[in-house]
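Novice: Kindly generate the corresponding structure for this input.
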Amino acid sequence: MALRVVGVDPGLTRCGLSVVDVAANRKVELIDVTVAGTPPGTPLDARLLTIADAIDAWLDKHQPDVLALERVFASANVSTVIGTAQVTGVIILAAARRNIPVALHTPTEVKAAVTGSGQATKAAIGKMVAKICRLDEPPKPADAADAVALAIAHGWRGAAVGSNASASESAARTGSQQLTAAQQAWIAAEASSKHRAARR
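Specialist: The predicted structure is shown next:
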């Protein structure tokens, strides 16, 4: 039975939404993808409401097993980080109300899982998403492709060892000799992320 994963690339202006089905053999079927957008000049409460309505409709329509969400990281643009964090809270709440597990992944982890490199460009991510999902071209805009990449990355892990297991736990269960180069890069990225968090 396939694992259904909703992937969300959170943002106030563009929030990427995707849903994929991932079989036990790691074959991915893209079910749907879109971007929920709000104009920058709109009041914050209205923007959050628009995104909340979009994610509610998305989850009710697709009934996922798990929701994969990009983990918010600090950057030079504080206003962007705050907005993304606010959207993230809305999304987590929507999932919690439906008892849908939420998995947070860093951009580096997702890049490593999908492309084999934690430093991959958005163009490379889009290209691999199109290849994995057997599409003629990557989903557009880039936020849509990123949402699909999130769903794929988590789905590959979840289909193999259960949606709540970490990449390192996956390696322990399946044996590192069975991991692809992308999976091994993902484990390294996850370990690096945990190491940085422990030092804070």
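Novice: CA atoms for contacts and neighbours, from now on please.
Specialist: Will do.
Novice: This protein: strands as residue ranges?
Specialist: 3-9, 14-22, 28-37, 66-70, 102-105 (DSSP state E).
Novice: Out of the ones you listed, which is the most enclosed?
Specialist: Counting by mean count of other C-alpha atoms under 10 Å, strand 3-9 has the highest mean neighbour count of the strands of the chain, with a mean of 29.
Novice: Run the angle between that strand and strand 14-22 for me.
Specialist: 160 degrees (axes from the mean of the first three to the mean of the last three C-alpha atoms, to 10 degrees).
Novice: hmm, who's touching strand 3-9?
Specialist: 15-23, 59, 63-70, 143-144, 146-152, 154-155, 158-159 (C-alpha atoms under 8 Å, 6 or more residues apart in numbering).
Novice: I figured E137 hits A130, correct?
Specialist: Yes. Contact criterion C-alpha atoms under 8 Å: E137 and A130 qualify, at 5.6 Å.
Novice: Let me know which of the strands of the chain is the nearest to A172.
Specialist: A172 sits nearest to strand 102-105 of all the strands of the chain, at 19.3 Å, using C-alpha to C-alpha.
Novice: So what touches stretch 57-66?
Specialist: 3-6, 17, 19, 95, 100-103, 163.
Novice: want to put them side by side, so please do this one too:
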Amino acid sequence: MRILGIDPGLRTTGFGVIDAVGQTRVYVASGCIRSGEGSLPARLKVLLEGISEVCQRYQPQQSAIEQVFVNVNPQSTLLLGQARGAAISALVLANLPVAEYTALQVKQAVVGNGHAAKEQVSHMVQRLLSLSGEPQSDAADALACALAHANHATGGLANIGMKSRRGRWVSI
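Specialist: Sure, this is the predicted structure:
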């Protein structure tokens, strides 16, 4: 199963593509889509087209996207939500099923601690996918989202007695 993970952001949206074969996870590609400056509609168009291009190039069968958390600044939260909407639109237009995970779920699935630092997530992504170096932050978060989905979709978390409850993975 090929999975596309998305870490949405208005300035920078990370993407990560992995293959899940049984319990093996194989790195395919990752990177960032940068929307640059300009009007909001123009920036959202860049994100929509960028994710559409990634979908066309790598032909994923599943997608996973991180859910938006509420920021201290409501304006930032709204902008992030619009970027996330553009990303979801691109995934839906590519006929992909879209799974959503909280940051806590992603961190818990990859690091084992829902409150792990970004550096810990990046380091574990590097180790789990046998990468020669740590990916850039947004790409690492997207790969982590794809890994969380691979674990969830293949029953990996259920197999070790975990289920989702209120945005966290808990023991069954």
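Novice: which two from the contacts of stretch 57-66 of the first structure end up farthest apart in space?
Specialist: Maximum distance among the contacts of stretch 57-66 of the first structure (C-alpha to C-alpha): 18.6 Å, for L17 and S163.
Novice: just to revisit the earlier point, using CSV, lay out the strands of the first structure together with distance to S168 of the first structure.
Specialist: Shown next, in CSV, are the strands of the first structure (distance: least, C-alpha to C-alpha, whole Å):
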stretch, distance to S168 of the first structure
strand 3-9, 20
strand 14-22, 20
strand 28-37, 22
strand 66-70, 17
strand 102-105, 13
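Novice: nearest to S79 of the first structure, of these?
Specialist: Closest among the strands of the first structure, using C-alpha to C-alpha: strand 14-22, at 14.6 Å.
Novice: Find me the equivalent region of the closest one in the second structure.
Specialist: Counting by TM-score structural alignment, strand 14-22 of the first structure lines up with residues 12-20 of the second structure.
Novice: what does stretch 78-85 of the first structure give?
Specialist: The alignment of stretch 78-85 of the first structure onto the second structure (TM-score structural alignment) spans residues 74-81.
Novice: which of the residues in the matching stretch are buried?
Specialist: 79-81 (16 or more other C-alpha atoms under 10 Å).
Novice: Then stretch 104-112 of the second structure?
Specialist: For stretch 104-112 of the second structure, burial by neighbour count (16+ other C-alpha under 10 Å) applies to 104-111.
Novice: quick check: that stretch aligns to which part of the first structure?
Specialist: Stretch 104-112 of the second structure corresponds to residues 108-116 in the first structure, going by TM-score structural alignment.
Novice: number of nearby residues for the counterpart of A94 of the first structure in the second structure?
Specialist: Using TM-score structural alignment to pair residues, one finds that A94 of the first structure aligns to A90 in the second structure. By other C-alpha atoms under 10 Å, the residues close to A90 of the second structure number 22.
Novice: Pretty sure A130 of the first structure sits against K140.
Specialist: No. Assessed by C-alpha under 8 Å, A130 of the first structure is found out of contact with K140, at 10.7 Å.
Novice: Look at these two and report which has more neighbours.
Specialist: With neighbours defined as other C-alpha under 10 Å, A130 of the first structure and K140 compare such that A130 has more, 19 against 14.
Novice: Which residue in the second structure aligns with the more buried one?
Specialist: Match for A130 of the first structure (TM-score structural alignment): Q126.
Novice: so how far is A113 of the first structure from the residue nearest the centre of the first structure?
Specialist: For the first structure, the residue nearest the mean C-alpha position is L150 (2.5 Å; C-alpha atoms, centre = their mean). According to C-alpha to C-alpha, to the nearest Å, L150 of the first structure and A113 of the first structure sit 9 Å apart.
Novice: Same question for N99 of the first structure.
Specialist: Using C-alpha to C-alpha, we find N99 of the first structure at a distance of 26 Å from A113 of the first structure.
Novice: go on, A147 of the first structure?
Specialist: A147 of the first structure is 13 Å from A113 of the first structure, where distance means C-alpha to C-alpha.
Novice: since we're on P39 of the first structure, how many residues are nearby?
Specialist: 12.
Novice: what residues are up against it?
Specialist: 13, 47.
Novice: How about T108 of the first structure?
Specialist: If you count contacts by C-alpha under 8 Å, 6+ apart, T108 of the first structure has them with 118-119, 186, 189.
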